[in-house]
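Novice: Sequence first, predicted model second:
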Amino acid sequence: MKKIGFLSFGHWSPSPRSGTRSASDVLLQSIDLAVAAEELGAAGAYFRVHHFAQQLASPFPLLAAVGARTSRIEIGTGVIDMRYENPFYMVENAGSADLISRGRLQLGISRGSPEQVIDGWRHFGHVPEAGETEADMGRRHAETFLDLLRGEGFAEPNPQPMFPNPPGLLRLEPHAPGLRERIWWGSASNATAVWAAGAGMNLQSSTLKADESGEPFHVQQARQIRLYRENWKQAGHAREPRVSVSRSIFALVNDQDRAYFGRGESSDQVGIIDNMRAVFGRSYADEPDRLVEQLRADEAIAEADTVLLTVPNQLGVAYNAHVLEAVLTHVAPALGWK
């Protein structure tokens, strides 16, 4: 059994061929797609976060709106770039969004992706400390965020406050019970997966991975997941962790699908990203019976409990709902995913 959700990058473009020509289009259609996905029986609605780009950025207004319009589906990110975040304000935003959704928030956080601008986090007021890299800074922000989510008091109350205080040190409000266990770390390497296991975060294995062995993407990713689970067990955490992988999967069930995606089998791609040799996973697009056989051979999907389907959001809500329905109806049952 696997949870199946979608992951939207939230692109918009003024092109007349785009179904999302503005930020408003993307935000409103993202809410509508989450509602449609819930009606179809999908388990999750996840959104990417990119700053300085014509894509979804500040996630919490969108997450809160989705939470208010839905009742069952998990709502998450993949991922929030912690180099840009004030962990204190983020705890308040996350707590509010989680309470609006009644405990359905699943927040993916990470060091972040390659940027649109040079050192964009500096424009948000964040600078690495002496001896830190920007990645170190992102992990430090994440550790502070995790500590604050525990809801323990740390701030000395004013002896003459505007409003009465409870006894003892004060915590940030609103507090969202259980959210600390619903934080995921987006990892592109074995080392950061191990770090996430030690920190007690769920794992979002990235859409790309540091090429650490030259093997196919799904083989390296499966090894990363197994390493993560081993280190989780060694860390002695009481609960079972969750692991997600993201895939572009299109079941070709009509002529429109074949026109968009029926270009033959794809393969992994290797490139340099942020001075790192990385392997990018292939897309899957085929007739349902052949697609099932291809997905059965994906070792990382077999290791994960959650599969996030990356959707072409610029093709509009109706078509993306069709993409989800095709996988849920024609592929997932044959693979035993649901």
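Specialist: Done, it's in.
Novice: going forward, measure contacts and count neighbours with C-alpha atoms only.
Specialist: Fine.
Novice: Could you pull out the helices in the stretch 151-300 of the chain for me?
Specialist: Ranges of helices within the stretch 151-300 of the chain are 190-199, 217-235, 255-261, 288-296, 299-303, based on DSSP state H, counting those that start in this stretch.
Novice: could I get those as a markdown table with distance to Asn165 and mean neighbour count?
Specialist: Formatted as a markdown table, the helices of the stretch 151-300 of the chain follow (distance: least, CA to CA, whole Å; neighbours: other CA atoms under 10 Å):
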| stretch | distance to Asn165 | mean neighbour count |
| --- | --- | --- |
| helix 190-199 | 32 | 20 |
| helix 217-235 | 37 | 20 |
| helix 255-261 | 59 | 14 |
| helix 288-296 | 55 | 15 |
| helix 299-303 | 48 | 20 |
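Novice: structure B:
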Amino acid sequence: MKKIGFLSFGHWAPSPQSGTRSAGDALLQSIDLAVAAEELGADGAYYRVHHFARQLASPFPLLAAVGARTKSIEIGTAVIDMRYENPLYMAEDAGSADLISGGRLQLGISRGSPEQVIDGWRYFGYQPDEGKSDADMGRSHAEVLLEVLQGKGFAEPNPRPMFPNPPGLLRLEPHSEGLRERIWWGAGSNATAIWAAKLGMNLQSSTLKDDETGEAFHVQQAKQIRTYREAWKEAGHAREPRVSVSRSIFAITDDRDRAYFGSGSKEQDSIGHIDANTRSIFGRSYAAEPDRLIEELKNDEAVAEADTLLLTVPNQLGVDYNAHVIESILTHVAPALGWR
């Protein structure tokens, strides 16, 4: 059995060809798609965060709104770039969104990837410490977030407060019990997957990772997942971890699917560089009639290893079409693969 959700980047473009022409459209349609996905029986509604781009950015108002409009679906991010984040303010926002949703928040964070502007985190007021990189800074912010989410008091109370304080040091409020165990790390390498396991974070692995062995993407990703689980076991955590992978998967079942994806998908992995020093491998997409799709997905080792699958959706094609994309996978593909 797998949990199956969608992952939206929330692209918008002010053009006649786009069904999502403004930031307002992207936000409102994101909420509507979560509602539709829940009605279809999907397990998760996840959103990517990018700054300085015509995409979804500040996640917590959206997560809170989705939480208020839905009842059972998991609500998450994949991922928030921690280089841009004040971890204490983030803990308050996350606690609020989680309480509004009734404890359904699954918060994916990461050190981030190259953005729309050069060193965009500098505009947000952040600078790596002397001798540290921006990636180090992102991981440091994540460690602070994990610490304050435990709910322990750390701040000295004012002896003459405006309102009465509980005894002892004060923690951040609102605190949402259990959220600390629902933090995920988006790992681009085996080393950061091990680091995440040691800290007790769940693992998110996307459609790209560092090309560490030259093998097929799904093989490298499956090895990353197994390495992560070994590190988790060695760390001695009491609970079982969760692991998600992202995929672009389209079942061609009608003329609309055929028009959008019938000419074939990116059926091979590709190699590129997300920065000057990192060779990355980008996983293939899947688009085919259900019978062929099922056979192709049987051979994806990483999908087999993961307990959660996030379907990347073409959000600019509109809520109705994306609900159809999700329904097609749930109906025509998932049962045959034993995911449902």
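Specialist: Looks like it arrived, so ask away. As the structure is a computational prediction, the values presented were derived from the model and not from experiment.
Novice: Superposed, what's their TM-score?
Specialist: The TM-score (TM-score structural alignment, normalised by the length of structure 1) is 0.99; 338 aligned residues with a CA RMSD of 0.5 Å.
Novice: re earlier: can you redo the helices of the stretch 151-300 of structure 1 as JSON lines with distance to Leu105 of structure 1?
Specialist: Listed next are those as JSON lines, based on distance: least, CA to CA, whole Å:
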{"stretch": "helix 190-199", "distance to Leu105 of structure 1": "19"}
{"stretch": "helix 217-235", "distance to Leu105 of structure 1": "22"}
{"stretch": "helix 255-261", "distance to Leu105 of structure 1": "32"}
{"stretch": "helix 288-296", "distance to Leu105 of structure 1": "28"}
{"stretch": "helix 299-303", "distance to Leu105 of structure 1": "23"}
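Novice: Which among these is found nearest to Val323 of structure 1?
Specialist: helix 255-261 (8.5 Å; CA to CA).
Novice: Superpose on structure 2 and give me the mean offset of that closest one.
Specialist: Helix 255-261 of structure 1: mean distance to aligned residues in structure 2 after superposition is 0.6 Å, counting by mean CA distance after the TM-score superposition for structure 1.
Novice: still on that earlier bit, which one, of the helices of the stretch 151-300 of structure 1, ends up nearest to Leu170 of structure 1?
Specialist: Here helix 190-199 is closest among the helices of the stretch 151-300 of structure 1 (CA to CA), at 24.2 Å.
Novice: neighbours of the counterpart of Ile274 of structure 2 in structure 1, just the number please.
Specialist: Aligning on TM-score structural alignment places Ile274 of structure 2 opposite Ile273 in structure 1. By the criterion of other CA atoms under 10 Å, Ile273 of structure 1 has 13 neighbours.
Novice: likewise the one 4 residues further on?
Specialist: Around Arg277 of structure 1 there are 14 other residues, counting by other CA under 10 Å.
Novice: surely it meets Gly271?
Specialist: Yes: using CA atoms under 8 Å, Arg277 of structure 1 is in contact with Gly271, at 5.8 Å.
Novice: who are the neighbours in contact with Ile249 of structure 1?
Specialist: With contacts defined as CA atoms under 8 Å, 6 or more residues apart in numbering, Ile249 of structure 1 is in contact with 283-285, 309-310, 327.
Novice: again with Lys3 of structure 2
Specialist: Here Lys3 of structure 2 is in contact with 42-44, 307-309, 339 (criterion: CA under 8 Å, 6+ apart).
Novice: residue ranges for the strands of the stretch 101-250 of structure 2, please.
Specialist: 105-110, 183-186, 202-205, 208-210, 243-247, 249-251 (DSSP state E, counting those that start in this stretch).
Novice: Now do the same for the residue nearest to the spatial centre of structure 2: helix, strand or coil?
Specialist: Centroid-nearest residue in structure 2: Ala78, 1.4 Å away (criterion: CA atoms, centre = their mean). In three-state terms, and counting by DSSP: H, G, I helix; E, B strand; the rest coil, Ala78 of structure 2 is strand.
Novice: Apart from its chain neighbours, what residue comes closest to the match of Ile274 of structure 2?
Specialist: Pro114 (7.3 Å; CA to CA, 6 or more residues apart in numbering).
Novice: wait, isn't the one you found in contact with Asp274?
Specialist: Yes: applying CA under 8 Å, one finds Pro114 of structure 1 in contact with Asp274, separated by 6.3 Å.
Novice: Tell me if I'm right that Ala23 of structure 2 and Gln55 touch.
Specialist: Yes: contact criterion CA under 8 Å: Ala23 of structure 2 and Gln55 qualify, at 7.4 Å.
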